[in-house]
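K.L.:
sequence and predicted model, in that order:
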Amino acid sequence: MVRNPASALRKYLLGGRIGNSGCLFDRSKDVISHHRIHHGARTLQTDADHAQPDTAIPFRKQLKEEARKRKAELKESAKTKNRSLEQWELTVGIEIHAQLNTARKLFSSASSTFDAAPNTQVAYFDLALPGSQPIFQKETLIPALRAAIALNCRIQKTSKFDRKHYFHWDQPAGYQITQYYEPFAKDGHISLYPHDGIAKEDGDEVRIGIKQVQMEQDTAKTTTTLGDVHLLDFNRAGLPLIEIITQPQIHHPQTAAALVRKIQILLNSVDACVLGMQSGGLRADVNVSVRKRDDVGKGFEYGDVQGLGKRTEIKNLSSFKAVEDAIIAERDRQIALIEGGGFVEGETRGWNIGNPGTVRLRGKEGEVDYRYMPDPDIAPIVISDDLLDHVQNTLGVLPEEEIRLLVADYGVTTKDAMSLVSLDNGYRVEYFRNVVDHLVALTSRDVSAGSSKPQNASDEAVSQTLKLGRLANNWVLHELGGLISSEEHNKLDFTPEGLCQQISHEELATLIHYIETKRVTGRAAKRILVDLFANATEGTKVSLDELINSHGLWFTPLASEEYAAIAMRVFDEKVAQEILDGKEGKINYLVGNMIRLAEDGKVDPVEATQAMRKAIETFKASRG
């Protein structure tokens, strides 16, 4: 086989050019004369006798052109799709199943441990063995009440359990115990705001009604293996759940995902549930329907809303992204089906990540199919006023109020406040408060040692807390967040009291205080934080000061002449002119080069910025 020179291959691969022969191989001119070679979207006309100049389009440029065309096509397709959606109204109702934070199952004394070995936490009743009876575990009512009160529900003083009949291998009794006719909570609502992530079409606030909250038992867990073998784990059978049923009042997929996210944060904040969507402790079913906007008042009735299109239910969505994407896929499927002359069937559908659409699972059962009946073996639950008062008084601060306080008291943004509240089951926000408290104490100690208190000490304290709160927020959210990964051993372990096993709040507060008092630079502090975390992860604890000493990272102030010399070493006339022309942000580029040029811990960004501005002024004066 004839070998081609590297230069010919390079021209072909990087430039899309082919030699005059029209082929990479050394064949006779008779074979390749007037031969057409198809390459991607274009055709190269080759002729050995042609002496035309090489006008081939470089391959990279061709790819860019094709990408630009695809982008334009997608944009036009989106416009067409949006025009179509303007004619249709989407309506969504959601059913959220959340596992309650209790030690026992709903109707047996078996443990509700989530990670126990399969089929080791199972009572006779969980398997529906003949003669076994349900015994309501009263303690399961407490977290359920917390959840319902947080969702602004009206608590029913008397509630009852019913049997919902269906036959599947994960339900050994042939029915599920739930609350259909007389649930323990009704008529709630939850309000969503832009910072919750609702669709912009919903404006500044959207209020979603909660039809009811009911207690019910979970089913066994099914694991499917090769050969269509299904393994059953009855540890999950009988675990206590609440089902939160919303009114069909959601009209945008983004808002639906925001609702599920906020409910998860809310349930965690009142200690009602142990696990979120990411761990399987919360699952969502969505009911989706579409209708022509000019058909309002016609159609079906769901909940308190009339005139809706035929709905389908998508089961067991296990992430916020899955909720949004599944609704979009099903909405588009129903619209295309109706516009093509078909009709939507009431059915249960499934959705998996990566699939372009939903898939049919089975026909949708109606209420009559489940043959609901009151359970004759379980007495009604009677809730006293004393119990309600106790739960209400011990509920604590709800997320919306927590966010408001973080913004008002610590000066953080609403977005950052939401992140603090939602991360690590709400433990991160307690850690943040501990950091700020210690930071304030360190700052106050320095002030007391230096001078007497100012006359407006109260205002000064508030201003100082806001400043330190913003500083601490950046380190607690972003710098700590940059340390961790998805690996199990590389995570931050927070306790409900806001303590951290790897980096204590005292260490982080002291590190931030060192930056504020110019004992270390911000760049050096980031390096120190990485070392602190690495040492703690490896099981070797080294103090903060020992780390700074070992690396020589204490800040040593440079003289103004030294700053000027460093500034001139990295000075760039072109960048300086852009700064003089109004591009102020460019100065950060030059200052960054100054910091990188010097040793760690030697350059103060403020001093460096001042030195660079003087250099720019000198340059301006020299230009006249």
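P.N.:
Received, thanks. Residues are numbered from 1 along each chain as shown.
K.L.:
contacts and neighbour counts: CA atoms only from here.
P.N.:
Will do.
K.L.:
so what's the residue positioned nearest the centre of the chain up against?
P.N.:
For the chain, F320 is the residue whose C-alpha lies nearest the centre (C-alpha atoms, centre = their mean; 7.4 Å). Taking C-alpha atoms under 8 Å, 6 or more residues apart in numbering, we find F320 in contact with 257-258, 260-261, 277.
K.L.:
check A116 too.
P.N.:
Residues in contact with A116 (C-alpha under 8 Å, 6+ apart) are N235.
K.L.:
three-state assignment of it?
P.N.:
At A116, secondary structure determined by DSSP: H, G, I helix; E, B strand; the rest coil is coil.
K.L.:
quick check: it vs E488, distance?
P.N.:
Distance, A116 to E488, by C-alpha to C-alpha, to the nearest Å: 18 Å.
K.L.:
show me where the stretch 351-500 of the chain has its strands.
P.N.:
For the stretch 351-500 of the chain, applying DSSP state E, counting those that start in this stretch gives strands covering 359-363, 373-374, 381-382.
K.L.:
structure two is appended below for comparative analysis:
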Amino acid sequence: MGRVPVGELSRYLLAGRLSTNGCLTSFRRTPRSRLVGPAPPTLRPLRTFHAAKEQPDPTHQQVQTPPTVPLRKKLKDEAKQARKQGKKKSNADSQTVEGWELTVGIEIHAQLNTPCKLFSSATTSFNDDPNSHVALFDVAMPGSQPIFQTGTLIPALRAALSLNCDIQPVSRFDRKHYFWWDQPSGYQITQYYQPFAKNGHITLLARDGIAPEDGKSVTIGIKQVQMEQDTAKTLAHNDNTQWLDFNRVGAPLIEIITEPELHHPRTAAVLVRKIQLLLSTVDACVSGMETGGLRADVNVSVRRTDDPSQTLGTRTEIKNLSTIKAVEDAIIAERDRQIRELDAGRQISSETRGWSIGSTETRRLRGKEGEVDYRYMPDPDIAPLVIGSDLIAHLKQSLPVTPDTELDKLISYFGLTPKDALSLINIDNGARVEYFYRVLYSVQDMIAADDLDGEGADVKTYAALVGNWTLHELGRLTSSKAGPHGTVDLTFAPDGDCAQVPDAELSQLLYHLYRKHITGKVAKELLMALYLGELEDGVRSAIDTHDLWFKEYSLEEYEALVDEVLEGEDKVLQEFATSAKFPQGKLMFLLGKMMRAGQTERIDPANAEKVIRTRIESLRPSAA
């Protein structure tokens, strides 16, 4: 059989139509037992071969078949329609809804970093055996009295000062009444009327990742910060059985209440992340959202933008959001739900709603309690809390550097990108940036030790290298790219010490890489060996033992390699000689050919490019 024309093959593959010429159609059209006879009927498209057999038209009239749509176009149209109807928009495209204004306020509950509970000397415990650290007051035994533990005040004050709050000289505790199995006394002790801190604020910048609609920065007010008790931990079991662990009852919390000044879901999520970072920086919080040490409740309301005088809409509260992403996703889902309800002519009920990771809708939990339902009242068993100005002044002076100041230093002085600088500060609860500094200053000392002219290297030239390896190369060790080797997570102590990749060894490796004593390929292999514990005597010893030092080509060897690469490239060389604009792409082509032709472990790409560029420049017309 002869070659099938491309056009006929296209019609067969995309539209299921067979050509009237050729052996395949002839085979179906003409039975073997009959060589001559009437013309066969027109074949139907292939996609209808397995349909029910059609009944013959009794009128014997020719039926007009609709034009066949090519399969590729049909699939493309179906995919486009599916995107219009069912595909969820990305969060980046869901920050606003035309004709509507979103308003969000956030309440953040953070567990304080203290050794004891708020009103008893029982130890705060999160991983010990259930009900192993419980005082009489924690379970509301008759006759037991609350005794305020002054040690819980220090981390609470550090948190409030980091949020730029005014510390109140006198504050008081109140009882918030509600009856649930996780609250033995039937009320929670909190600070509703007179909290210990008020009138704070936090500024979010564009580099923090706020919604583009908020511009370069946005400042959110902190209404108040109050101290309060945590509740028991509920463990659900089969047969509708709930077990209670009272180790957590009475654990000291702070509740941070923002003003309702957030209008974009992304910015709300960034606010929670930045507050978590601030609390970690000042050592006020036990842990982050990932480990349950911080939870967020968001209050969401919407109103139409066509009437500026309209009051804020009825708000609903979404409880216990446990991840940064959940904050953004839940706000978007609840905003869209409220808009649908109002568009349908229904009212928004003031209620408490829940959110599950991975869901697309919030769910109703219960009606929203108000101040009357909680029956707030001053706690008669606890004296007012008096905070001296000398304590506040001392804590202000001893606060660590703020994350924004740290970011400015990493970006402007050390030359890191804003994204890398933010990642260094955020991951591993600040331990990764401490690790970065330990490696950086070790590399700096080694560079200074062999600085013969005394001028010193620009810190940005090696800080960027250290930042890249501290973030990305270490990250690859435990990623899928490491294959079966990447099974052990990197662990960092708060001071930056890393058990798997000691900072002293990484700094030695990066120093030699920066000085071009070893190649990047060798450095990555050494890092993997270090991570796997295969370098018993360290990086330097491994380089010496296996003779991994970089032995670069001499200038004469580079030039000989250039001669080899340029042989047979007359057309490319002619383009260099005649082009008014330097053809950079062609230069990269020749450089790649040069890297392949030579020994990669002996070539410095930058030096190789200089040699080949010098040769090419000699072929171009002079500037005169």
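P.N.:
It's in. Nothing here was measured: the structure is a model prediction, and the numbers come from that model.
K.L.:
quick one on the thing from earlier: now for the contacts of F320 of the first structure: which two are most distant?
P.N.:
Largest separation among the contacts of F320 of the first structure by C-alpha to C-alpha: A258 and M277, giving 13.2 Å.
K.L.:
looking at those two, which is more packed in?
P.N.:
A258 (23 against 17; other C-alpha atoms under 10 Å).
K.L.:
could you check which residue of the second structure pairs with that one?
P.N.:
Aligned counterpart of A258 of the first structure in the second structure: V270 (TM-score structural alignment).
K.L.:
check R283 of the first structure too.
P.N.:
So, by TM-score structural alignment, R283 of the first structure is matched to R295.
K.L.:
mind checking which helix or strand its match is in?
P.N.:
strand 294-304 (DSSP states H and E).
K.L.:
that strand vs the first structure, mean deviation?
P.N.:
Compared with the first structure after fitting, strand 294-304 of the second structure has a mean deviation of 0.5 Å; criterion: mean C-alpha distance after the TM-score superposition for the first structure.
K.L.:
next secondary structure after that strand?
P.N.:
Note on strand 294-304 of the second structure: by DSSP H and E, the next helix or strand toward the C-terminus is strand 316-321.
K.L.:
and the strand holding R295 of the second structure, what does it pack onto?
P.N.:
strand 100-111, strand 316-321, helix 324-343 (3 or more C-alpha pairs under 8 Å, 6 or more residues apart in numbering; DSSP states H and E).
K.L.:
K460 of the second structure is nearest to which of these?
P.N.:
For those, the distance to K460 of the second structure is smallest for helix 324-343, at 32.3 Å, taking C-alpha to C-alpha.
K.L.:
Provide the aligned range in the first structure for that closest one.
P.N.:
Using TM-score structural alignment, helix 324-343 of the second structure pairs with 320-339 in the first structure.
K.L.:
give me the buried stretch members for that stretch, please.
P.N.:
Of all the residues in stretch 320-339 of the first structure, those buried under the rule 16 or more other C-alpha atoms under 10 Å are 320, 322-332, 334-335.
K.L.:
dump those residues to CSV, plus distance to G309 of the first structure.
P.N.:
As requested, these are exported to CSV (distance: C-alpha to C-alpha, whole Å):
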residue, distance to G309 of the first structure
F320, 24
A322, 23
V323, 20
E324, 19
D325, 20
A326, 18
I327, 15
I328, 16
A329, 16
E330, 13
R331, 11
D332, 14
Q334, 10
I335, 11
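K.L.:
quick one: distance of the helix or strand where L44 of the first structure lies to the chain centre.
P.N.:
According to DSSP H and E, L44 of the first structure maps onto strand 42-45. Taking C-alpha atoms, centre = their mean, to the nearest Å, the mean C-alpha location of strand 42-45 of the first structure is offset from the chain mean by 48 Å.
K.L.:
now whatever helix or strand comes next after it against strand 88-99, angle please.
P.N.:
On the C-terminal side of strand 42-45 of the first structure, the closest following helix or strand by DSSP H and E is helix 59-85. Using axes from the mean of the first three to the mean of the last three C-alpha atoms, to 10 degrees, the inter-axis angle of helix 59-85 of the first structure relative to strand 88-99 is 100 degrees.
K.L.:
what are the buried residues along helix 59-85 of the first structure?
P.N.:
In helix 59-85 of the first structure, the ones that count as buried by 16+ other C-alpha under 10 Å are 59, 62, 85.
K.L.:
same check on stretch 282-297 of the first structure?
P.N.:
For stretch 282-297 of the first structure, using 16+ other C-alpha under 10 Å, the buried residues are 282-292.
K.L.:
check which helix or strand the nearest residue to L361 of the first structure once chain neighbours are set aside maps to.
P.N.:
The shortest distance from L361 of the first structure to any non-neighbouring residue, by C-alpha to C-alpha, 6 or more residues apart in numbering, is to R349 (4.9 Å). According to DSSP H and E, R349 of the first structure maps onto strand 347-350.
K.L.:
what's the mean distance for that strand versus the second structure?
P.N.:
Comparison of strand 347-350 of the first structure with the second structure after fitting gives an average deviation of 0.7 Å (mean C-alpha distance after the TM-score superposition for the first structure).
K.L.:
ok, and what's touching that strand?
P.N.:
In contact with strand 347-350 of the first structure (C-alpha under 8 Å, 6+ apart) are residues 311-316, 358-365.
K.L.:
coming back round to it: ok, now which ones touch the match of R283 of the first structure?
P.N.:
108-110, 289, 320-322.
K.L.:
which pair in those has the greatest spatial separation?
P.N.:
Counting by C-alpha to C-alpha, the most remote pair of those is A110 and L321, 12.3 Å apart.
K.L.:
any idea how far D445 of the second structure is from V134 of the second structure?
P.N.:
D445 of the second structure is 51 Å from V134 of the second structure, by C-alpha to C-alpha.
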